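J.: Pasting the sequence and the predicted coordinates here, then a few questions.
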Amino acid sequence: MELSLNNLGKGLYINGIWRAASDGKAFDVINPATEEVLATIADGSVEDGLDAVAAAHAAGPAWAATPPRQRSEILRRAFELMIANKEALARLITQESGKALSEARGEVVYAAEFLRWFSEEAVRILGDMSTSPSGDKHIMVIRQPIGVAVFVTPWNFPAAMATRKIGPALAAGCTVVLKPAKETPLTALAMASIFEQAGVPPGVVNILTTRRTAKAIEAMLNDLRVRKFSFTGSTEIGRVLLAQAAQTVVKCSMELGGNAPFIVFADADIEVAVAAAMVAKMRNGGESCTAANRFYVEKPVAEEFTRRFVDAMAKTRMGNGLDENMQLGSMVNASTRNKIAELVDDAVAHGARLCTGGKIPAGKGYFYPATVLADVANDAGILKEEVFGPVAPIATFESEAEVIALANDTEMGLVSFVCTRDLAKALRVAEKLDSGMVGINRGIVADPAAPFGGWKQSGVGREGAHDGLLEYLESKYIAVTW
C-alpha cells in the first residue's frame, strides 16, 4: 500500500489495532506553513498509554524469542518500504513540520538507514566466555532484551528520531510504545503502517498520539512493566523525566539540548568553512539540536568569513516547504518563531550588528528568514541559549586557548565544529572540547553507524552504532563449573 495523508490511520495504534482515544478526545494537526488543519487525530489518555504498555508487555516474550535473523529481515523490509515510500513520507513530513521538501527527503533516507543498520546489528548480539582468575569457574556473560521501552520523540525529525530508537529496540528483541510530538504525529502513524506491512507482530510497536503528554508519560514511567525510557528534547524537560524515571529505576537514554560552537581558525579554507557553516546552521532550517549555535571566528579572517557567509545566507530562498524552489520552510509553530525573533531583537538591542534577515515576514505561516548577526559580544544572551532556528551570531577570538574556553563555557556538550587546514590543531582542539561529537571541516556529523550523544547536560547514553543496540540489552553473568 502506498502511503498518503488520505489513507493514513488517524487513531492510536495499540496491539496492531487502530482505535480512538478511550474518552473520545481528538486534536488537530496544523500545517505551519499555511496555518490550516491537516488532520484530526486521537488524543490519547493515560488509560490509553497504559493499554499500550500492556500490549507491549504481552507481546514481549514472543518477540524476544524470535530468531535474530527473523527480526533482522523484518527491519530490512521496513527499510525498503520507507525508501519505496520516500516521496509520500517526505511530503507528509513537510506538511506537518514545515521543513523544506529537500530536507524532508533527506530525513527519510537518514531515518531509513537506522532500520538498515540495526537490521544488520540484530544478528550481532554477542556474549563473552572466560575463565575466572582463580580457576574455580567459567564466567559466562549473555545479553538479553531489557523489556518494554517507552519513547518520546521531538517534532524536528519525526521520522529519524522514531527509527533511531525503534530500530535498535526491535533488533535487541524489545517491544515499544512511541509517543510522538503533538506537532508532528502523522509521520509516526505512517511509520506504524510501514512496520505493520514489514511484518512486525501486533503489540511490538505501539503509537500513542496525545497532547496530554506529562500525565501519560508519568503514568507509564510509574508502571513496573516499563524497563527502558528514551527521550529526545530539551534539557529542562529531560531533567524532570530523569527524576520521574528514578522512582522505578528505569534505564534511560536522553538526547537533550545543544549549544554547538562553530570555530573558524585563521588558517581555515574560508570557502570550505562557509560551506560547512551553511550546513551546520541551515540543515533542517536550524531546528536541530546539532545546529551550529555560536560562531567563533579568529579575528584575522572574521571580516572575510562574515562577508561570504552573509552572502550565502542572504541567498537562501524561504517559502512553503512543498515548493521545490524553497530552501528554508517555516518554523514549526508560532511560539518557536517568536522565541527566535526575541533572541535576535535582544542581541541587536545589546549591540549586535544585523547583517541579513532578522524580520518576521507578513502573511500566513510561521516563517523566519536566514539571519546573521555580527559583532556579538562573547557574553551575549543569544550565545547562551539554543536558538533552534536559522540565526547565526558571530563573535571573534584571538587565541586557541581563548576559543576553547569560550566553546566549553556552557552546560551543554552535544557537538562542536572546527575549521582549520592544520589537522594536528584540529585534533588537539577536538580532544579539548567538552562535547560528545566533533565535526572537522564539515557541518554534519550524524551517521547511523556512529555513536550519537552528548556530554554534560546534553544527554545520557548513545544512539546509533553498536552502542545504540547495547542500550536495549541487559548483561547477565552466569557462573558455571564443568
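T.: Yep, that arrived.
J.: CA only for contacts and neighbour counts going forward, please
T.: OK.
J.: What are the boundaries of the helices in the stretch 101-250 of the chain?
T.: 101-121, 160-172, 185-198, 213-221, 235-246 (DSSP state H, counting those that start in this stretch).
J.: Identify, out of those, the most deeply packed stretch.
T.: helix 160-172 (a mean of 27; mean count of other Cα atoms under 10 Å).
J.: quick check: angle from that helix to helix 185-198?
T.: 30 degrees (axes from the mean of the first three to the mean of the last three Cα atoms, to 10 degrees).
J.: orientation of helix 160-172 relative to helix 101-121 in degrees?
T.: Using the same axes, to 10 degrees: helix 160-172 against helix 101-121 is 10 degrees.
J.: As a markdown table, the helices of the stretch 101-250 of the chain with distance to Thr306 would be great.
T.: As requested, the helices of the stretch 101-250 of the chain are exported to a markdown table (distance: least, Cα to Cα, whole Å):
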| stretch | distance to Thr306 |
| --- | --- |
| helix 101-121 | 25 |
| helix 160-172 | 32 |
| helix 185-198 | 38 |
| helix 213-221 | 42 |
| helix 235-246 | 31 |
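J.: And those: which comes nearest Ile340?
T.: The closest of these to Ile340 is helix 235-246. By Cα to Cα, the value is 18.0 Å.
J.: what's the first-to-last distance across stretch 379-395?
T.: Start-to-end span of stretch 379-395 (Cα to Cα, to the nearest Å) is 10 Å.
J.: what about versus this one:
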Amino acid sequence: MTHKDEQELLDRVPEELFIDGRWRAAEDGETLDVHDPATGQVIRTIASASSGDAQSAMDAAADAFPDWSRTPARERGELLRRAFDLLTERAEEFALLMTLEMGKPLAESRGEVTYGGEFLRWFSEEAARVQGRYGAVPEGTGRMIVSQHPVGPCYLITPWNFPLAMATRKIAPALAAGCTVVIKPAQLTPLTTLHFVQLLEEAGLPRGVVNVVTSRSSSTVSAPILADPRLRKLSFTGSTEVGTTLLSQAAPGVLRTSMELGGNAPFLVFEDADLDEAVEGAIAAKFRNIGQACTAANRFIVHRSLAEEFARRVTERVTGFGMGRGTEEGVTIGPLIDQDAVDKAQRLVSDALERGAHLTTGGSSVDGEGTFFEATVLSDVREGSDLLREEIFGPVLAIVPFDTEEEAVALANGTEYGLVSYVYTQDLARGQRMIELLESGMLGLNVGVVSNAAAPFGGWKMSGLGREGGAEGLHEYLETKYTLTPNPF
C-alpha cells in the first residue's frame, strides 16, 4: 500500500458537516485537525461545528421525522441492506481509513468492517419485525392493543476506538425503528463516520434522516441538542464519567437513554481450564484493538496452580508481537490513540511494579514518532494496585492469583463496573454457577470475544444502561402504546 493510495482515500473523505441532506462548512468557519497516531501527522482538516450548526442538525432531524417514521418498514430495511452491500464492496477502503485515523492494524480494521456491517444486515432484517399484541382484557369488557412506535429524533455520540462499528450499531437500529438522528463522532476519529454517511447517501438516504456534526468541543454541540424538547433519545458510548454528566443533562427532558460506559473485565482461569484455550482467549480478550476496548480483559484472575505457567505462555506469545504502523505487514500492536493514553498506561504499570508486581515483558513507552506503548505482561499483581481498579485501555495484561472459587468470584465482582466477564473452566456446573454469580451484563464462557450484532451488548452497575444489538437493540428506539377498545360482542 502506497502513500498515494492513502492520500487518495483521505481526499475523498468530506471535510464538511452533513446537515439536512447536504455537505456544508461550519457556520463560523472553525476546523479541527485529525492526526495519524502512528506518526503524529495531520491527515485531514475538517469542519468543527458550532452550537448553531448543532441546532440546524436538530432542526433537520425533527423535520424529517414525520415522513421517515411513516416510511414502510420494508423500505427502511432495504436502505440498510443496500448500505451493507456497499460497505462489503468497499471493505478495504474503510479498513484503511480506520487504520489511518485510529492506528489499529489493518487486520483488525478489516474485522471491524465485518462486525460493523453485521449491524446493517441484522437491523435491515429486524426493521419489518416490530410487533405488538392484541387480546381480550381478563374481565372480558374490552380488547387491548399494544403497539410499538419510533421514539423520535435521536442524538448519538460515538467513541474513537471503533469508529465504524459504533456508528452502525447506533444508526442502524434507529433507522430501522423509524427514528431520525444527529450523530457526533469522536473528534479523534471522525473520518470513518463522514465516509460512512457518504455511503448512506449513495444507498438512498432521505434528506434529514441522518445528520453529522463533528466538533472540537462536545459540550458546544451537545448543549443545544440536549436542551431541545423535540429530542427524545440519547445514546452514548464512552467513559462513565462523561456518561453520568450526560445523564444529568438528559434528565430535564426525561429522555430515553442508552449508555455503554466503562468496564473492568475480569478473566477467570480455573484450575481445570484447558490452558491452551485460555491463553488463546486471553490474547484475544486483552490485545484486540491494542487493548483499547471496553470489553478488553482488565484483570486476569488465575488459579495459583496455573498462574506461573499461564504467565509464561502469554509472555511467550506477547514477546512475538510486531509493533508499528498499522498499515505495515506483521504488525499486531499499533499506536495508542494519543499521548494521554500512553501516560496512563505508564502510570498504571509503574504503580503495579512499585507495589510488588513482576514484569515479564514490555512495560514502557516507545521513543520516537507516534504514541506507542509496549505490549506488557505483569504477574503477581498486588491488591491495591491502580490497574485493578481503573480501566487500563492499553496493551497491559495483569495477572492476579487466587486459591478458591469464592475468592475468584469476590475478586471479579469487586468493582463498580459490570460490562463483561470471561471464564475458562471445563466444569459444566461451575460454568453455570458463574452465569449466576458474576455481576456483568455479558459473559464469555470459554471464549475470549463476545461481541455479535445479534446479541444484546451492555452492562450492569456503572457500566451502563440499555442494550445495543439483538432484538433488544431495536427496542431501545421504540415506545410502547397501549390502547383499550370496547368489547366488540
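T.: Cool, the structure landed. What you see is a predicted model; the values in this text were computed from it and never measured.
J.: one step back: closest one to Leu12 of the first structure among the helices of the stretch 101-250 of the first structure?
T.: helix 185-198 (8.1 Å).
J.: Please name whichever of the helices of the stretch 101-250 of the first structure is nearest to Val445 of the first structure.
T.: That would be helix 101-121 among the helices of the stretch 101-250 of the first structure, by Cα to Cα, at 12.2 Å.
J.: Tell me the residues of the second structure aligned with the closest one.
T.: Aligned using TM-score structural alignment, helix 101-121 of the first structure spans residues 106-126 in the second structure.
J.: average gap between that stretch and the first structure?
T.: Compared with the first structure after fitting, stretch 106-126 of the second structure deviates on average by 0.4 Å (mean Cα distance after the TM-score superposition for the first structure).
J.: which outside residues touch that stretch?
T.: For stretch 106-126 of the second structure, the external contacting residues (Cα atoms under 8 Å, 6 or more residues apart in numbering) are 76-81, 83-84, 87-88, 91-92, 94-96, 98-99, 162, 164-169, 172-173, 176, 288-289, 326-327, 452-454, 469-471, 474.
J.: Pull out the buried members of those residues.
T.: Buried subset of these (neighbour count, 16 or more other Cα atoms under 10 Å): 76-81, 83-84, 87, 91, 94-96, 98-99, 162, 164-169, 172-173, 176, 288-289, 326-327, 453-454, 469-471, 474.
J.: mind listing what Val226 of the first structure touches?
T.: 53, 147-150, 220, 250.
J.: Please apply the same query to Ala277 of the first structure.
T.: 262, 292, 309, 442-443.
J.: Nearest to Gly44 of the first structure among those?
T.: Relative to Gly44 of the first structure, the closest of the contacts of Ala277 of the first structure is Ala292; by Cα to Cα it sits at 35.5 Å.
J.: So which residue is dead centre in the first structure?
T.: In the first structure, the residue lying closest to the centroid (Cα atoms, centre = their mean) is Met161, at 4.7 Å.
J.: Trace Glu303 of the first structure over to the second structure, please.
T.: Looks like Glu303 of the first structure aligns to Glu308 there (TM-score structural alignment).
J.: mind listing the helices for the stretch 251-400 of the first structure?
T.: So, for the stretch 251-400 of the first structure - with DSSP H, counting those that start in this stretch - the helices run 270-282, 299-314, 334-349, 400-408.
J.: Nearest to Gln327 of the first structure, out of those helices?
T.: Between the helices of the stretch 251-400 of the first structure, helix 270-282 lies closest to Gln327 of the first structure; by Cα to Cα that is 9.0 Å.
J.: residues in the second structure aligned with the closest one?
T.: Here helix 270-282 of the first structure aligns to the second structure at residues 275-287, judged by TM-score structural alignment.
J.: can you check stretch 356-368 of the first structure too?
T.: With TM-score structural alignment as the criterion, stretch 356-368 of the first structure aligns to 361-373.
J.: just stretch 193-210 of the first structure next, same as before
T.: Against the second structure, stretch 193-210 of the first structure falls on residues 198-215 (TM-score structural alignment).
J.: start to end distance for that stretch?
T.: 18 Å.
J.: And stretch 451-461 of the first structure, by the same measure?
T.: Stretch 451-461 of the first structure: ends 9 Å apart by Cα to Cα.
J.: which bit of the second structure covers that stretch?
T.: The aligned range for stretch 451-461 of the first structure is 456-466, by TM-score structural alignment.
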